[in-house]
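[1] Got a predicted structure here, sequence first:
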Amino acid sequence: MTSTFEPAPETRAALVTGGTSGIGLAVARSLQQQGLRVAVADLDRPEARAVADHDGLTFIPADLSRRDDCRAAVDATLDALGSLDVLVNNAGFQHIEPIRSFPEDTWDRMLAVMLTAPFLLMRYGWDALSRSGAGRVVNIASIHAQVASPYKSAYVSAKHGLIGLTRTAALEGAAVGLTVNAICPAYVRTPLVDGQIQDQARTRGLSPQQVVEQVMLEPAAIKRLLEPQDVAALVQYVVSPAAWGMTGAVLDLDLGWTAR
């Protein structure tokens, strides 16, 4: 029987991966402002710990390319917060390179972080998320889960796979009130995208401004970059009680990219 229990916001606990910068940090702050207790998993760096400490977030050091670290991240969240009601799979990174020269070890690491880790975190957290009665998983995909761009073979492959994982998990979680959805933003103004601009400028022989105008925003109807808070606002809705009927959804926040 599907549970109708909806825990009070102040009792809900969330784990956000890649949660000390960019989209992840905006999501963590947004959930915290809504009264959730929030843990952030990220690489163990002094600057990451400092951000978490400053914001009162529970910091969980984890290299999500490692299976043991994925299990440890879930265990540490449960130890620190006592429950797990919301999981936001956000961690990721980019590497811009043609297929003919794409490093094999980088391919392996990118798929581990952006596809295998979300699967493992859901697997290890499944029982806790199910006990919630209103568990929420949000996978931060990308518009590149829907379309492709050159020089991003590993990133595009991982994000396309994440959509399939989202839909499968949604079907399996429905009976216990666990929803699983994906958000697909276009380019967001983050440190990661700043790095992409430099990489694409090098790969394509363009200036950074030309990359933004001619590559990143060229397919978009709205000619401006998204901000991390824009994605966080959509996550906030998806994990709310109001979104109880939404599962297996792929939500495009794409500036009109796919409207053509």
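    Arrived safely, thanks for sending.
[2] contacts and neighbour counts: CA atoms only from here.
    OK.
[3] Go ahead and report the secondary structure state at residue 164.
    helix (DSSP: H, G, I helix; E, B strand; the rest coil).
[4] Could you measure from it over to residue 205?
    According to C-alpha to C-alpha, to the nearest Å, residue 164 and residue 205 sit 35 Å apart.
[5] So which of these two has more stuff around it?
    Taking neighbours as other C-alpha atoms under 10 Å, residue 164 and residue 205 compare with residue 164 leading, 14 against 11.
[6] Residue 97 contacts residue 152, doesn't it?
    Yes. Using C-alpha atoms under 8 Å, residue 97 is in contact with residue 152, at 6.7 Å.
[7] let's bring in a second model and compare:
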Amino acid sequence: MSLEDKTVLITGAGSGIGRACAQAFARAGARVLVHDITPEAQQVADALGAAFLRADLSDQEAVKSLAQAALRAAGGRVDILINNAGFQQIHPVEEFPEATWNKMIQVMLTAPFQLIKYLLPAMKANRWGRIINISSLHGVVASPFKSAYISAKHGLMGLTKTVALEAAPFGVTVNAICPAYVRTPIVDQQIADQARTLNIPESAVIEQVMLGPAAIKRLIEPDEVAEFALYLASDKGGIITGAAHMLDLGWTAR
């Protein structure tokens, strides 16, 4: 698969799924724009010969500036947008800090909307584009103590479907990838948080919370998600839009 004439912007590309996507798309020949807020992302970009764009997605003006910087770096058009950036905090709803709630909704729902708003016009003018939103199995089901995260991911599913319908006549597809637990730094942090919240050992979090409902009893590797994103970005993926792709180890089969 070759994407040599395409430019991709990947948010949250400093680690985990985002970094795996950056590496996969670079191997496919795409021009990669690495976004993150962490210093490690600069190292990811340097290793790939990619551009690094730093922006705080919790700041709406910074998101707009990121889109403008991406368009400048790409010569006026970003062909593929992967909305991946996010984070989690675990609290009972009555204890959830409102500032944290607002920040999570901004980073994981409003910022993807903003980037789509600013980058979609050039895709439509070119009559080709791919928007891939990294959602979660929690975009379609719920679990306790994750009200902000799950609200954002459910909203992202609605955004995915709506923009898919609007953009389809212009050759632009919009899809969501909904993985179960992926072996990432965010998941590593969750293990400790869940153990503390539920008052159980960390080993029990993995076995009971993360893998208990799954038919396939293992964590997903970031590369597996990245390869699926690569397929959705390909010409062969052009028949797929508006879908929630459940890479969920059978979580939602029950």
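    Sure, I can see it. Bear in mind that the values here come from a model prediction, so they are computed numbers and not experimental data.
[8] What lines up with residue 167 of the first structure in the second structure?
    Matched to the second structure by TM-score structural alignment, residue 167 of the first structure sits across from residue 161.
[9] again, but for residue 98 of the first structure
    That one, residue 98 of the first structure, aligns with residue 92 by TM-score structural alignment.
[10] Is it correct that its match is in contact with residue 144?
    Yes. Assessed by C-alpha under 8 Å, residue 92 of the second structure is found in contact with residue 144 at 7.4 Å.
[11] got the contact list for residue 249 of the second structure?
    180, 214-217 (C-alpha atoms under 8 Å, 6 or more residues apart in numbering).
[12] Make JSON lines out of these and add neighbour count, distance to residue 140 of the second structure and secondary structure.
    Shown next, in JSON lines, are those (neighbours: other C-alpha atoms under 10 Å; distance: C-alpha to C-alpha, whole Å; DSSP: H, G, I helix; E, B strand; the rest coil):
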{"residue": "180", "neighbour count": "23", "distance to residue 140 of the second structure": "11", "secondary structure": "coil"}
{"residue": "214", "neighbour count": "21", "distance to residue 140 of the second structure": "15", "secondary structure": "coil"}
{"residue": "215", "neighbour count": "14", "distance to residue 140 of the second structure": "17", "secondary structure": "coil"}
{"residue": "216", "neighbour count": "13", "distance to residue 140 of the second structure": "19", "secondary structure": "coil"}
{"residue": "217", "neighbour count": "14", "distance to residue 140 of the second structure": "20", "secondary structure": "coil"}
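[13] separation between the most centrally placed residue in the first structure and residue 61 of the first structure?
    Residue closest to the average C-alpha location in the first structure (C-alpha atoms, centre = their mean): residue 90, at 2.0 Å. According to C-alpha to C-alpha, residue 90 of the first structure stands 15 Å off from residue 61 of the first structure.
[14] now residue 198 of the first structure
    Distance from residue 198 of the first structure to residue 61 of the first structure, by C-alpha to C-alpha: 28 Å.
[15] do residue 77 of the first structure as well
    In terms of C-alpha to C-alpha, residue 77 of the first structure sits 11 Å off from residue 61 of the first structure.
[16] How about residue 165 of the first structure?
    From residue 165 of the first structure to residue 61 of the first structure the distance is 25 Å (C-alpha to C-alpha).
[17] do the same with residue 27 of the first structure
    From residue 27 of the first structure to residue 61 of the first structure the distance is 18 Å (C-alpha to C-alpha).
[18] Between these two, which is the more surrounded one?
    A side-by-side neighbour count of residue 27 of the first structure and residue 61, using other C-alpha under 10 Å, places residue 27 first with 28 against 18.
[19] The stretch 1-150 of the second structure: strands as residue ranges?
    Per DSSP state E, counting those that start in this stretch, the stretch 1-150 of the second structure has strands spanning 7-10, 31-36, 51-54, 80-83, 129-134. These are given in chain order.
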